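[1] Quick one, structure for this:
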Amino acid sequence: MTEPLPRSSDVALLDVHRLRFVEAATPLLSTDDRSAMDRVWEEAVRANPSLFDGPVAACAGVEREGPHSLVVSWARTTYRHYALRRVPGAVSWLPSLFVAVVQPTDDGRLLVARMSSSTAAPGRWQLPGGSVEPPDDQEPLDPGTLRRHAARELVEETGLDMPPGELTLWRVTRGRNGNIGALFTAPRKPASFLYERFEALVRSETADGVQPELDRIALIRSPGDLAGLDGPHVDYLEPVVRLYTRAVPQP
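    All right, here's what the predicted structure looks like:
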């Protein structure tokens, strides 16, 4: 039996052992909403030509299915749809569905990263990760898909080539605006190794004329360290750092 998650203005970190995904229809947009969405999107692209209107899986709803199980409804759309969030009065926008990786160091710190100026959220600190792409028509969207996507995001953004099987679902976060994120933990790595892989990635992409998705990484030990970061951070970051550093024994 399923029951909707209650709405909350706070970020929730849900202890989830089982995730089930159900595809839903994309909400139909009114003529006014579509016109406003296109206007806001085109303005955003003029300000940042690196933005692209690629396919994305958005969250269409989430329900509990037992104490540690969630059913997530998702819909196929494109990044343009997220421009509706910035349209006053729009009611047909959907929250995002994303993955992120909690990457610890040998000494118990966590890797956080700053989005570069070419991204949709320049200067924002978050965990490595990104929006979930919809699978092909014949492919399911399931935890295995999300795990592979998380591993791909990790190597593309930080240079850390992690086999998907080494990532473990840790928590599901629900943001203040309804965004749903699957958080995976990775095995601990030496801090020097994390910096080396990231610096090698930045050198390689810069040499190829590509601007990296992340322009900086940092290692933090406690929520208080977030105050030292130069820029805003995603709503889930402080609760994740607080819970992880409290729950995991420090060396």
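[2] When you work out contacts or count neighbours from here on, use the C-alpha atoms and nothing else.
    Noted.
[3] Who are the contact partners of the residue nearest to residue 142 when sequence neighbours are not counted?
    In space, residue 142 comes closest to residue 21 once its chain neighbours are excluded; the distance is 6.1 Å by Cα to Cα, 6 or more residues apart in numbering. Taking Cα atoms under 8 Å, 6 or more residues apart in numbering, we find residue 21 in contact with 71, 72, 73, 74, 141, 142.
[4] Could you confirm residue 21 falls within a strand?
    Yes. Secondary structure of residue 21, determined by DSSP: H, G, I helix; E, B strand; the rest coil: located in a strand.
[5] For this protein, which segments count as strands?
    Listed in chain order, the strands of the chain (DSSP state E) span 3-4, 12-14, 18-23, 55-64, 69-78, 97-102, 110-115, 125-126, 129-131, 168-174, 180-185, 214-220.
[6] Can I get the ones you listed in JSON lines including distance to residue 192?
    Output for these, formatted as JSON lines (distance: least, Cα to Cα, whole Å):
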{"stretch": "strand 3-4", "distance to residue 192": "44"}
{"stretch": "strand 12-14", "distance to residue 192": "30"}
{"stretch": "strand 18-23", "distance to residue 192": "34"}
{"stretch": "strand 55-64", "distance to residue 192": "34"}
{"stretch": "strand 69-78", "distance to residue 192": "37"}
{"stretch": "strand 97-102", "distance to residue 192": "17"}
{"stretch": "strand 110-115", "distance to residue 192": "12"}
{"stretch": "strand 125-126", "distance to residue 192": "20"}
{"stretch": "strand 129-131", "distance to residue 192": "21"}
{"stretch": "strand 168-174", "distance to residue 192": "23"}
{"stretch": "strand 180-185", "distance to residue 192": "19"}
{"stretch": "strand 214-220", "distance to residue 192": "11"}
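[7] another one to check against the first:
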Amino acid sequence: MTTRGPVEFLDVRRVRLVEAGSLRVTPEEQQAVDRLWAQAVAGNPHLFDGPLVACTGLHRPRPGVLELRWVRATYRHRALRLLRAPGSWVPSPVFVTVLQPTDEGLVVGRGSATTAGPGRWGLPGGSAEPPGTAGLPLDEAALRRHAARELAEETGAGAEPGGLTLHAVTRGEYGKVGLHFLAPRLPAALVRSRHRGLLAAHAARGDEPELDRLAFVRSAAELHGLGPQADYVPQLVARWAAPQRAGEGQLRNFLGRGGA
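    Just a heads-up that it's a prediction; the model follows:
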């Protein structure tokens, strides 16, 4: 499950999620995990040991379909990657993001000081969470709802879950799996206005937003100079931008021929 280097894009059109037992941790590992978590919280008191969906395996029952097997974990269990030998299985977080296109490019945001990645740029989104109510499944529709909620909470821009489409599935360092959804296009001015309102609401409550700054990028090159970024960002932005540039080139060629 451990991968390093460039993020891998999986050729997937549909994801099926299957709960696969429970997380297995030895008493010695749990003690070490608890110690490392206490050290992390001492450095950032805003950290929250929330529920987490951890991938245990990926399977391809047929072309275009990915079966993702998962167990319930919490944020502290990510420390197992520091404790287990290279090549052994570690809980691989599953996360969702939203690609929000605008007339000025794709929305990216910077994590505030209270997040797990302060100062790091990424797409609106967050770690997937296991169902909290017995009987409710964790499926692609549930992840789509979660992605829409993260978009609203982090940018103030709303999107109906049914309007999100699965754009890409990635696997990154330590095997973490990302499901990236594409939202309908919005005016950049509207996104800015809603994010300003979100910042004002947080300021009035005396707390911090998850994303303290937004930017709009049309290509991976425009990411340069923003600052540290989540590993998937440059490749995902480049993948999204490629058909946009191709369409613009076709339009220029068409206009160059006089629209004939």
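[8] closest to residue 36 of structure 1 among the contacts of residue 21 of structure 1?
    Distance from residue 36 of structure 1 was checked for each of the contacts of residue 21 of structure 1 by Cα to Cα. The minimum falls on residue 74, at 23.0 Å.
[9] And that closest one, what's its match in structure 2?
    Structural alignment places residue 74 of structure 1 opposite residue 70 in structure 2 (criterion: TM-score structural alignment).
[10] Residue 104 of structure 1 now?
    Taking TM-score structural alignment, residue 104 of structure 1 has residue 101 as its aligned residue in structure 2.
[11] Test my guess that that match contacts residue 107.
    Yes. Using Cα atoms under 8 Å, residue 101 of structure 2 and residue 107 qualify as a contacting pair, with a distance of 6.5 Å.
[12] Residue 144 of structure 2: what's it in contact with?
    Residue 144 of structure 2 touches 161, 162, 164, 181, counting by Cα under 8 Å, 6+ apart.
[13] re the thing from before, just the buried residues of the contacts of residue 21 of structure 1.
    For those, a neighbour count by 16 or more other Cα atoms under 10 Å gives the buried set as 71, 72, 73, 74, 141.
[14] what's the spacing between the second one and residue 16 of structure 1?
    Going back to what we said before, that points to residue 72 of structure 1. Noted for residue 72 of structure 1: a distance of 12 Å to residue 16 of structure 1, by Cα to Cα, to the nearest Å.
[15] which residues touch the counterpart of residue 212 of structure 1 in structure 2?
    Applying TM-score structural alignment, one finds that residue 212 of structure 1 aligns to residue 209 in structure 2. When the contact criterion is Cα under 8 Å, 6+ apart, the partners of residue 209 of structure 2 are 112, 154, 198, 199, 202.
[16] The second one corresponds to which position in structure 1?
    Aligned by TM-score structural alignment, residue 154 of structure 2 pairs with residue 157 of structure 1.
[17] For residue 42 of structure 1, state which of the buried ones among the contacts of residue 21 of structure 1 is nearest.
    The shortest separation between residue 42 of structure 1 and any of these is 25.1 Å, and it belongs to residue 74 (by Cα to Cα).
[18] Hmm, the closest one is touching residue 56, no?
    No. Residue 74 of structure 1 lies out of contact with residue 56 (Cα under 8 Å); the separation is 9.8 Å.
[19] What lines up with residue 119 of structure 2 in structure 1?
    Using TM-score structural alignment, residue 119 of structure 2 sits opposite residue 123 in structure 1.
[20] Give me the neighbour count for its match.
    20 (other Cα atoms under 10 Å).
[21] For residue 167 of structure 1, give its distance to residue 184 of structure 1.
    Here the criterion is Cα to Cα. By it, residue 167 of structure 1 lies 6 Å from residue 184 of structure 1.
[22] Name the nearest residue to the counterpart of residue 16 of structure 1 in structure 2, ignoring sequence neighbours.
    Taking TM-score structural alignment as the criterion, the aligned counterpart of residue 16 of structure 1 in structure 2 is residue 12. Nearest-residue entry for residue 12 of structure 2: residue 64, 4.5 Å, with adjacent residues in sequence omitted and distances by Cα to Cα, 6+ apart.
[23] residues in contact with the one you found?
    Listed by Cα under 8 Å, 6+ apart, the contact partners of residue 64 of structure 2 are 11, 12, 13, 14.
[24] go on, residue 179 of structure 2?
    By Cα under 8 Å, 6+ apart, the residues touching residue 179 of structure 2 are 94, 95, 96, 97, 166, 167, 168, 169, 170.
[25] which one of these is nearest residue 130 of structure 2?
    residue 94 (10.3 Å).
[26] show me what contacts the residue lying closest to the closest one once chain neighbours are set aside?
    The shortest distance from residue 94 of structure 2 to any residue other than its chain neighbours is 4.8 Å, reached at residue 177 (Cα to Cα, 6+ apart). For residue 177 of structure 2, the contacting residues are 55, 92, 93, 94, 95, 169, 170, 171, taking Cα under 8 Å, 6+ apart as the criterion.
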